[in-house]
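Chemist: Quick one: sequence plus predicted model below, questions after.
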Amino acid sequence: MRAAAIVLAAGSLMIGGALLSSVSFAAPEPPAAAPPETLKSVADFTSIQDPAARSLALFAEVGKVIESPRCMNCHPVQRAPTQGDDRHPHNPPMVGGQAGHGPAGLPCSSCHGPANVATWGQDIKSIPGDPKWALAPVEMAWQGKSLGAICAQIKNPARNGGRSLAELHHHMAEDHLVGWAWNPGEGRKPAPGTQAQFGQLVQAWIDTGAKCPKA
């Protein structure tokens, strides 16, 4: 007996000329994006009665931003930027140079403009950018340090670029380049919460004595 002919047409399955059913072949759904990481509010810490303990708890929350890849990649101790959530070396290889804007003849602005730029790449979906794009100064190099060591560094004017605590708050709460961490471009996970929440937590930490965890 001759086998019945099987014909698969777009949207239909035919066997021996008889239409059996309509078949659709939908592309698989892309995996859902992970929800953005959040920050606790200042109000979440009011139940901690001891100001020093509250200050430490507040800075631990601040540390979620400080230790995120969006901040750490631009605060390298080795004066060479890193990339990605795994903080791999910058590709192409790059160093900060004397002023943090790249070496002579190859400034950061060679690739990084005043705003994020989308690309057609699969691995790199956008090139980050900001009008002040640069590595953090050497005084604010953090990678590889404990949160306690970072805390002691950022509150010490001799080690934070000469900033007072008020100036430190202004920098963290309002600086446009710091704010890039919450608008990092396609393909990058933003820093937790918002810059406004981050600034509020920093101010509350200062108001409770700017205590630091043990280094």
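Modeler: In hand now; what should we look at? None of the values given here were measured: they were computed from a predicted structure.

Chemist: only C-alpha atoms for contact and neighbour calcs from this point on.
Modeler: OK.

Chemist: Which residue lies nearest the spatial centre of the protein?
Modeler: Arg70 (2.8 Å; C-alpha atoms, centre = their mean).

Chemist: Hmm, that one is touching Ala181, no?
Modeler: Yes: with contact defined as C-alpha atoms under 8 Å, Arg70 reaches Ala181; the gap is 5.3 Å.

Chemist: sorry, back to before: and the residue nearest to the centre of the chain, what does it touch?
Modeler: Applying C-alpha atoms under 8 Å, 6 or more residues apart in numbering, one finds that Arg70 lies in contact with Asp85, Ala181, Pro184, Lys189, Pro190, Ala191.

Chemist: another one to put next to it:
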Amino acid sequence: MKRLRSATGLLVALGLPLAVSAAAPAQEAAKPALPLKAVSDFDSIADETKRSVAIFEETGKVLQHPRCVNCHPAGDRPLQNMNMTLHQPPVFRGEANFGLPGMQCTTCHGPANVDVVAQAEGIQSIPGDPNWHLAPIEMAWQGKTLAEICVQIKDQNRNGGKTLAEIVEHMGKDHLVGWGWNPGKGREPVPGTQEQFGALYEAWAATGAHCPAG
């Protein structure tokens, strides 16, 4: 894929006013990923239910990170940056969570991250993934406690019909989920690695998939 010359150039190509770029919040300074505890770090918790809850709480470092919540908004607009501001330019989820006709996610987001050569407004890269889209509104995490998210993740009416085993597979192997650890230049990744995250989910399921108290 060709690199975009600048964020401003992208707006011009889309026929959008340059004022949109000026209004966009500056991209956050990139930081190294924070760690996640290993499954073995929870072996000292003898009570299986308490161990299961502790493991899930560790995964909350990822689930409640802005990198994930931005794509699981409570409304019809995605969020962006570490302060989770509304996406600029203004876009909406549409019926299939891929945006509205004429302004779908793929209008700007390609199959991979693209570095911006001539940076504008602090934007260093444009995010991308082959399946870039918003999570369905039933999977909204914004504003919810970790306990509420846990119950939601296990609810097949709100998790895309996935079994617990499929949830474990999704968290540990899904490419779009994995974007959180590879968010492109200028963005803070979620803690740990996807492999560690998947291992925690496997251990959580094996210990009964218990949720924190509300």
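Modeler: Received, thanks. What you are looking at is a predicted structure, and each value in this text was computed from that prediction instead of being measured.

Chemist: all strands in structure 2, in order from the N-terminus.
Modeler: Using DSSP state E, the strands assigned to structure 2 run over residues 79-80, 85-86, 99-100, 103-104, 114-120, 123-126.

Chemist: Tell me the residues of structure 1 aligned with the second one.
Modeler: So that's strand 85-86 of structure 2. Taken onto structure 1 by TM-score structural alignment, strand 85-86 of structure 2 occupies residues 88-89 there.

Chemist: what's that stretch in contact with?
Modeler: So stretch 88-89 of structure 1 is contacted by Ala80, Pro81, Thr82, Gln83 (C-alpha under 8 Å, 6+ apart).

Chemist: Could you rerun that using 7 Å?
Modeler: With C-alpha atoms under 7 Å, 6 or more residues apart in numbering as the test, stretch 88-89 of structure 1 has contacts from Pro81, Thr82, Gln83.

Chemist: Give me the mean distance between it and structure 2.
Modeler: Comparison of stretch 88-89 of structure 1 with structure 2 after fitting gives an average deviation of 0.7 Å (mean C-alpha distance after the TM-score superposition for structure 1).

Chemist: next one: that stretch to chain centre, how far?
Modeler: How far stretch 88-89 of structure 1 lies from its chain's middle: 15 Å, per C-alpha atoms, centre = their mean, to the nearest Å.

Chemist: From Asp41 of structure 2, how far out is Gly128 of structure 2?
Modeler: As for Gly128 of structure 2, its distance to Asp41 of structure 2 is 34 Å (criterion: C-alpha to C-alpha, to the nearest Å).

Chemist: out of those two, which sits in the busier spot?
Modeler: Gly128 (21 against 9; other C-alpha atoms under 10 Å).

Chemist: Wait, that one touches Ala112, no?
Modeler: Yes: the pair Gly128 of structure 2 / Ala112 is scored as a contact, 4.1 Å apart, by C-alpha atoms under 7 Å.

Chemist: Report the aligned residue range of structure 2 for stretch 48-66 of structure 1.
Modeler: The aligned range for stretch 48-66 of structure 1 is 45-63, by TM-score structural alignment.

Chemist: contact partners of the matching stretch?
Modeler: The contact list for stretch 45-63 of structure 2 (C-alpha under 7 Å, 6+ apart) reads 42, 146, 190-191, 197, 200, 204, 207-212.

Chemist: mind putting the residues you listed in a markdown table, neighbour count included?
Modeler: Shown next, in a markdown table, are the contacts of stretch 45-63 of structure 2 (neighbours: other C-alpha atoms under 10 Å):
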| residue | neighbour count |
| --- | --- |
| Phe42 | 16 |
| Leu146 | 21 |
| Val190 | 27 |
| Pro191 | 23 |
| Phe197 | 26 |
| Leu200 | 25 |
| Trp204 | 25 |
| Thr207 | 17 |
| Gly208 | 13 |
| Ala209 | 20 |
| His210 | 22 |
| Cys211 | 22 |
| Pro212 | 19 |
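
Chemist: just curious, which of those is nearest to Gly102 of structure 2?
Modeler: Relative to Gly102 of structure 2, the closest of the contacts of stretch 45-63 of structure 2 is Val190; by C-alpha to C-alpha it sits at 31.2 Å.

Chemist: and the closest one, what does it touch?
Modeler: Val190 of structure 2 sits next to Ala33, Val62, His65, Arg67, Gly180, Trp181 when contact means C-alpha under 7 Å, 6+ apart.

Chemist: In structure 1, spot the helix with the most residues.
Modeler: helix 51-66 (DSSP state H).

Chemist: how close does that helix sit to structure 2?
Modeler: After superposition, helix 51-66 of structure 1 averages 0.4 Å from its match (mean C-alpha distance after the TM-score superposition for structure 1).

Chemist: Relative to the whole chain's centre, how far out is that helix?
Modeler: 19 Å.

Chemist: do stretch 159-173 of structure 1 as well
Modeler: With C-alpha atoms, centre = their mean, you get 20 Å for stretch 159-173 of structure 1.

Chemist: in that stretch, what counts as buried?
Modeler: Neighbour-count burial for stretch 159-173 of structure 1, counted by 16 or more other C-alpha atoms under 10 Å, picks out Asn160, Arg163, Leu165, Leu168, His169, His171, Met172, Ala173.

Chemist: quick one: which of the residues you listed sit in helices?
Modeler: Among those, the subset assigned to helices under DSSP H consists of Leu165, Leu168, His169, His171, Met172, Ala173.

Chemist: ok, those vs Ala134 of structure 1, which is closest?
Modeler: Taking C-alpha to C-alpha as the measure, Ala134 of structure 1 lies nearest His171 of those, at 14.9 Å.

Chemist: what sits against that closest one?
Modeler: Per C-alpha under 7 Å, 6+ apart, neighbours of His171 of structure 1: none.

Chemist: follow-up on the earlier one: where do the contact lists of Gly128 and Ala112 of structure 2 overlap?
Modeler: With C-alpha under 7 Å, 6+ apart, Gly128 of structure 2 and Ala112 have no common neighbours.
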